Structure formats: structure tokens, C-alpha cells
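> coords below, sequence missing:
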């Protein structure tokens, strides 16, 4: 933990500002987890309309990812983050006063767009502020801020919801506004953090090549099994533990806690140690751990075996997500870095939308672990395809000598 604190404290000033901005913003992510309960209990909507409203958040988020590269070509990353944070404060502030499906759908669409647009802008700012061999560490610090915030936010939200549902939305709005204020104040007088093509790029952003687009779509396709697999815990774990395995509900809480503690304690230090390790071995290690962990989840039948499996796939998560972001940023040219990172974000949202439907479609009472097995198997196939992709310059970006591993 001490090393993590030292690493965050040693980040360049723009990345320290981004870390705290993200931490405040994601701590405020407390209204969405209680949105369904608010709509069902306080708005009196049925399950169908409630599902429609919830789905619109994902639609808005996908629209943000698709629009981000265009917007980042016209405004700076900080300006786009400020806009997203401002809208993320405005929508929850008025949400308790909205009634009827149409106004709620419109508000949630805007809310999803505002919430998600911050992510590709933050990726762009990270690429601008970090050299290539520092990006895995920078992205792991960014993920740390997200995980810390989203661990605390729902806890506070649950307490507020028990008092008055409206307080959850207003607290959410207050945190988004505080994050915008922090970003605006700390960025005053500091040069804008990336925007596409107007500032000199950091070294390591490669010139466009005939293969760049094929390389990006190769890693995009190979990243989808990762995104789908890691969406499973949030949407399927409780059902698997309680209904599928018939275990006490607290084991689901134990699994979530093990995952969260592992990320907070080890993600940043491990990525510091692996900062100069080449992309291919890093990704192969991450995919291998992830695939093994999810296959073990499918075979688990007790609480302790679930915890052991969770340790394995958490190790995979710690390695693979910063590595994917680092690789996508490095294979991208100056003109396409924002576009590629924004498109990468669409994969995250597509997976999050599809995961619950696929999990329910695959699961069987006699074989509740099938979704985990399919996820693990897909990751193993992706591991093999990674080794195949690296054999051709058309599908794989080979790092410059300065980025080779030190192992």
C-alpha cells in the first residue's frame, strides 16, 4: 500500500489532478445503482418501463464513446471532461423532479452520455501526460481511482437511500460538481491536456502506417472476451453463488471484497514492476491468468474454492486492463489515438450490455457454471490468437527497442 501511495504521489501534476478528479467523480457514482429501486418504488413504474429506462443509460454511454473522437478533435480533453462532469451534476440534480417514462428516458440518455464521455477524455489526457513506458502505470493509477470511488459510492448511497431517495441523486450531483471544480481549479494556467492534433504529441505515438487500422481491430476483437468475462462478476456472481451453488449470500460479498482489495493493494505496484515489460508477454500473462481464473470459477463448489478462483482472475484483471490500454495507445498514430481509445471504450459498454443476457441464456440449473466456463474458454482461445497475431506486422505492432522488457 505504501508503494501505491508513493506511486500516485509521484505522478506528473496533470495525472495527479486526473486521479483526484476521477476519485471524487466515481465516489459520486451512487445514484445509478439505486436507479431501478427508485423507479420501481418511488415512480411506480413496471418492470418493462424500468428496464427501458435503465437500458437508455447504456445507449447514451455508447453514443458518447462513438462521439468522443470527433469531440476530442475540436476541444481539449480537459474541456470535454468539464462538460461531462457538469452534465453529470445537472441531470441527477433534477432527476427526482421528473415523472413519466418519456422525461426519464431523455434524462437517462443524457446522463449516460455525460457519464461516459469523461472516460475517453481521461484516456486522452493520460496519453498526453505519460511517456509510452509509463502508460501502464498511469492507466493502473486511473483504474485505482475508479475502483476506490466505486467501492465507497454505493455504500454511502445505500445509507442515503434509506433516509430519502432524493438525497442519493443530489449527493451524486454534488460529487460530480466537486470533481469539475477540482479539475478546473487545478488545471488553471496549465497547458491543455491533449487534444487531437493541436499540441505536440508525446514521444512514442507512432506515425500512421498501412497496418494501423488492422492492428487496432485485431486487438479490439481480442479484447472483447476480456470485457465480457469481467462483466460477469458484477451481473452474475450473486446469482451463481446463491442460486446456482446454494451457498450463503455472504460468500458473494467475500468474493467482491477479495477482488477489490486485490486491485487496490497490488495493481499499481505490479504495473510499476512490469512497466518496461513488452506488450505481448504482458497480455499473454493477463489472458492466461484470466482464463484460468474463470475456468476455476466454473469448477468451484465451495466458498474457499471461489476465493481461490477469484484471486487468479483478479491477478489477470490487474495485468490485462492496463496492458490493453497501453498497447492501444502505443499502436495508434497521433491522428487516431483518440479515436482508437474511444472505440476501445465501446467494447467495454457493449460487453456490459450483453453480459447479463448471455449469462442467463447459457446458465442451466444442472450446470450453473457454464457462463464462467464459456468465458474462460473464450479467453484461452484469445490467448492462442494473440500468439498467432504477433507473427504478422499486419495484425501486431512491434514495440520500438526503447520499450522492450527488462526481464
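Perfect, I can see it now. Not measured: the values here are computed from a predicted model. Residues are numbered from 1 along each chain as shown.
> Every contact and neighbour count from this point should use C-alpha atoms.
Fine.
> since we're on the closest residue in space to residue 299 that isn't next to it in sequence, how many residues are nearby?
Excluding the flanking residues, the one nearest residue 299 by Cα to Cα, 6 or more residues apart in numbering is residue 369, at 7.0 Å. Per other Cα atoms under 10 Å, the neighbour tally for residue 369 reads 25.
> Work out for me the element the residue nearest to residue 220 when sequence neighbours are not counted sits within.
Spatial nearest neighbour of residue 220, excluding adjacent residues (Cα to Cα, 6+ apart): residue 344 at 6.4 Å. Element membership of residue 344 [criterion: DSSP states H and E] is helix 337-362.
> same deal with residue 185?
helix 165-186.
> List the buried residues for that helix?
Within helix 165-186, the residues scored as buried using 16 or more other Cα atoms under 10 Å are 165-184.
> on contacts alone, who are the packing partners of the following helix or strand past that helix?
Note on helix 165-186: by DSSP H and E, the next helix or strand toward the C-terminus is helix 212-239. If contacts are counted by 3 or more Cα pairs under 8 Å, 6 or more residues apart in numbering; DSSP states H and E, helix 212-239 sits against helix 279-299, helix 303-331, helix 337-362, helix 370-389.
> just checking, what packs against the second one?
Okay, so that is helix 303-331. Going by 3+ Cα pairs under 8 Å, 6+ apart, helix 303-331 lies up against helix 135-163, helix 212-239, helix 250-273, helix 279-299, helix 337-362.
> One more: the first one?
Packed against helix 279-299 by the contact rule (3+ Cα pairs under 8 Å, 6+ apart) you find helix 212-239, helix 303-331, helix 370-389.
> Deepest-packed of these, please.
helix 303-331 (a mean of 22; mean count of other Cα atoms under 10 Å).
> what about residue 267, neighbour count?
So residue 267, with other Cα under 10 Å, has 23 neighbours.
> Could I get the contacting residues of it?
Residue 267 sits next to 140, 144, 318-319 when contact means Cα atoms under 8 Å, 6 or more residues apart in numbering.
> this is the comparison structure:
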């Protein structure tokens, strides 16, 4: 046990102080975003929208995220990551609070769309900041630390969110979301002042190539879209599956989601450090991670035992722990070819596109075809993503 603890602590060594501050800011911000996992339930139970309506709202969520990711990358290349992160955190906090006052279908669509444009400007800016604050050999673990912060916040957020819903209703979540975003912006202003923060990787390509003309990267982005299509179901259709088929309460759903965050907090960093020592490519790890996520959906159709919900969450979590850090590291390495904001924006946009189509498809599919058909399609999509990643490996070998 002592050696296990020592190895866990050792996996965090070598990361810069700025990366730790960025992780803390992310933790505070993410801990408050407890509305997102419950958004589909809120729109159905409190607002009274249909499954089809919720699918359209979640598409607005994805469309705003796509535009925000592109805009964030463009603004980062023009004004720098610090200003973009500060603007995004504070403004999205205000918008989260305002969202609770929207009650019509049309206004909610517009509100979610605008909120996500502002909120997702943060992502490419944060990735570029992470590149600047990390030594080249520490970038994958730096990404993992940020994900650890995200999931530590996410492990507490849904559990607390379930309690808040039970005691105060959904409205309380919007206040918590907004105030924590504003708090994160204040912390960013205090601890990551660009005049004091150390830049550890400031290399800039004098003849940058456009990310939009990088064929290799587009195959990678396409694979990430399919990965995201499967993964985001756990935050829209899967909670409804838990509720409708297994009759889980919001509190129990929150606990299942919290388990995901806790496992990532406890095991992802030492797992990534261990995997980095093995002689496998980052692409291989992303393939394995996507396979585990796809398998979690297949199991839903193979077993009716309630315990399969926990097993499915475990498989999804392990797949997420492996696929996200290494796919992010692939994007960060490739970004050195051109404008970093542009490359990291495309990586974020991949998941934004998933939000646009995945939630809408999932909601319409379970309404019209049922859960069994929907989970089979999601499994097939994961296989298509794996095939694209295998193509990526072939392109990489051919280019050597």
C-alpha cells in the first residue's frame, strides 16, 4: 500500500506550478457545471419538453459549442489565451444564472446556443495555455491533470446536484453554475497573471501550415467526432435510460456519474504514467479506449441485470481515461505545425459536432426505435471510429 501511494504521488512530479493553478481553476469551474448532466431531465421534468424538443435543444448546445470552439481558437491566436479564458469564464457565469429565467422552447434554444458560444471559447484557449505552461515531455500528464481536475469537480458536482434538486429544485443549479464560473475567473485573474506566469514552451512556427489543409489531422478529427458521438450519450440519453428503464432517481443517477469522476481522480494519472512507459503509440491507446466505450453500450443490450449499469459505467470510464489524454496529446503535438489555436479549436470542434448530432439522434432514436436499436447503432459508430483510427495509423506509416 505504501508503494502504491508513493507511485501515485510520483506520477504528479515534474508538472509546473502554472499547470497546477490551471487545474485548480478548472476544478472550481467544473464543480459548478452540474446542470449539464441533468439538463435533459430538467427540460423534460421541469420545463415539459418532449424528447424530440430536447434533442433540438441539445443540438443548439452542440452548435453553440462548435462556434464557440472555432471562435475561441481564432481569438486565442489573435489576442492570446489569457484574455480569452478570462472573458469566457466570467461571461458564461452570468449567462448560466440568466438561463433559469428562460421558459419557452424557443428562448431555451437561443439561450443554450449563446451560452455555449461563450463558454466553449475557453477550451482551445485552455489547451494553448497548457502547451505554454508544460514541458514537452510532460504534456500528456499535464492534460491528464486537467482532466483529473475536471472529473474531481464532476464527481462532486452531480452528487451535490442531486441533493440540490431534491431540496431546492433545478433553479438552484443555475445559480451554483454561474457563481462558480465567476469565482474561477477571479482566481484566474489573481494567480495566472501573464506577467508573472512562466512560459515553458514558447516555440512558434514561423511558417505555420493551416490545420484546415492537414489531411492527416482531418482523419483524426473525424475519428474524434465518432468517439464523441458515443461518449456524449452518457450525458443525455443514458441518464434517461437509467430513469425510464431502471427507475433510478436523480440522486442515484448523480451517484453513478460521480463514480465516473471519482475513478478518474483516483486512477487516471498513475494509469497514464504507466501506459507512457509501454512501447505503444498514442493512436493505439485511443483505439483501445474507444473500443471500451463501444462495448459499454453493447452490454446494455446483452444483459437486463441492473448491475450492468455499473459495469457499463466502469468500461466507459476506463475507455475515457485512456482515449482522452492520448487523443489530446496527439492534437497538441500536431498543433506545432501551424497556429496552435486553430489546431486545438478543431480538436474541440470535433466534440462540438458530436453534441450537435449525437444528442438529437439519440433522443429521436429512443423515441421512435427504442433503446435496444439505439445502443446497437452507437456500438456500430464506435467500430467506425476505430476503423478511422486504424486508417490514421496506416497514413502515419506511409508518411514515414
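Now that the structure is in, tell me what you want to look at. Fair warning: this is a prediction, and the values are worked out from it, not measured in the lab.
> Format the helices and strands packed on helix 279-299 of structure 1 as CSV; extra columns: distance to residue 18 of structure 1.
As requested, these are exported to CSV (distance: least, Cα to Cα, whole Å):
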stretch, distance to residue 18 of structure 1
helix 212-239, 24
helix 303-331, 16
helix 370-389, 31
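> which one among the contacts of residue 267 of structure 1 gets closest to residue 123 of structure 1?
Nearest to residue 123 of structure 1 among the contacts of residue 267 of structure 1: residue 140, at 11.5 Å, using Cα to Cα.
> you'd agree residue 398 of structure 1 is in a strand?
No: assignment of residue 398 of structure 1 by DSSP: H, G, I helix; E, B strand; the rest coil gives coil, placing it outside any strand.
> What lines up with the residue nearest to residue 299 of structure 1 in structure 2?
Under the alignment by TM-score structural alignment, residue 369 of structure 1 pairs with residue 372 in structure 2.
> That match reaches residue 301, doesn't it?
Yes: Residue 372 of structure 2 lies in contact with residue 301 (Cα atoms under 8 Å); the separation is 5.8 Å.
> which ones are touching the residue of structure 1 positioned farthest from its centre?
What lies farthest from the middle of structure 1 is residue 366; by Cα atoms, centre = their mean that is 32.6 Å. Contacts for residue 366 of structure 1 were tallied using Cα under 8 Å, 6+ apart; there are none.
> for residue 125 of structure 2, same thing?
72-73, 76, 80-82, 84-85, 341.
> can you redo the residues you listed as CSV with distance to residue 388 of structure 2, neighbour count and secondary structure?
Below are the contacts of residue 125 of structure 2 laid out as CSV (distance: Cα to Cα, whole Å; neighbours: other Cα atoms under 10 Å; DSSP: H, G, I helix; E, B strand; the rest coil):
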residue, distance to residue 388 of structure 2, neighbour count, secondary structure
72, 27, 32, helix
73, 25, 33, helix
76, 29, 27, helix
80, 33, 18, coil
81, 31, 26, helix
82, 34, 19, helix
84, 33, 25, helix
85, 32, 26, helix
341, 24, 30, helix
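> What I need now is those written out in JSON lines, including distance to residue 289 of structure 2 for each item.
Output for the contacts of residue 125 of structure 2, formatted as JSON lines (distance: Cα to Cα, whole Å):
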{"residue": "72", "distance to residue 289 of structure 2": "27"}
{"residue": "73", "distance to residue 289 of structure 2": "27"}
{"residue": "76", "distance to residue 289 of structure 2": "30"}
{"residue": "80", "distance to residue 289 of structure 2": "32"}
{"residue": "81", "distance to residue 289 of structure 2": "30"}
{"residue": "82", "distance to residue 289 of structure 2": "32"}
{"residue": "84", "distance to residue 289 of structure 2": "31"}
{"residue": "85", "distance to residue 289 of structure 2": "29"}
{"residue": "341", "distance to residue 289 of structure 2": "26"}
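> Show me which of the residues you listed is closest to residue 160 of structure 2.
Using Cα to Cα, the contacts of residue 125 of structure 2 come closest to residue 160 of structure 2 at residue 85, 25.9 Å.
> how close does the nearest residue to residue 230 of structure 2 once chain neighbours are set aside sit to residue 368 of structure 2?
Nearest in space to residue 230 of structure 2, with sequence neighbours left out and distances taken as Cα to Cα, 6+ apart, is residue 378 at 5.8 Å. Counting by Cα to Cα, to the nearest Å, the gap from residue 378 of structure 2 to residue 368 of structure 2 is 15 Å.
> contact partners of stretch 271-290 of structure 1?
133-137, 140, 226, 312-320, 322-324, 327, 376, 379-380, 382-383, 386, 390, 399, 403-407.
> Give the buried residues for that stretch.
271-272, 274-280, 282-290.
> what do you get for stretch 202-214 of structure 2?
By neighbour count on 16+ other Cα under 10 Å, the buried set for stretch 202-214 of structure 2 is residue 211.
> got the contact list for that stretch?
Outside stretch 202-214 of structure 2, the residues that touch it by Cα under 8 Å, 6+ apart are 132, 217-218, 335-339, 342-343, 346.
> quick one: which of those is nearest residue 255 of structure 2?
residue 346 (32.6 Å).
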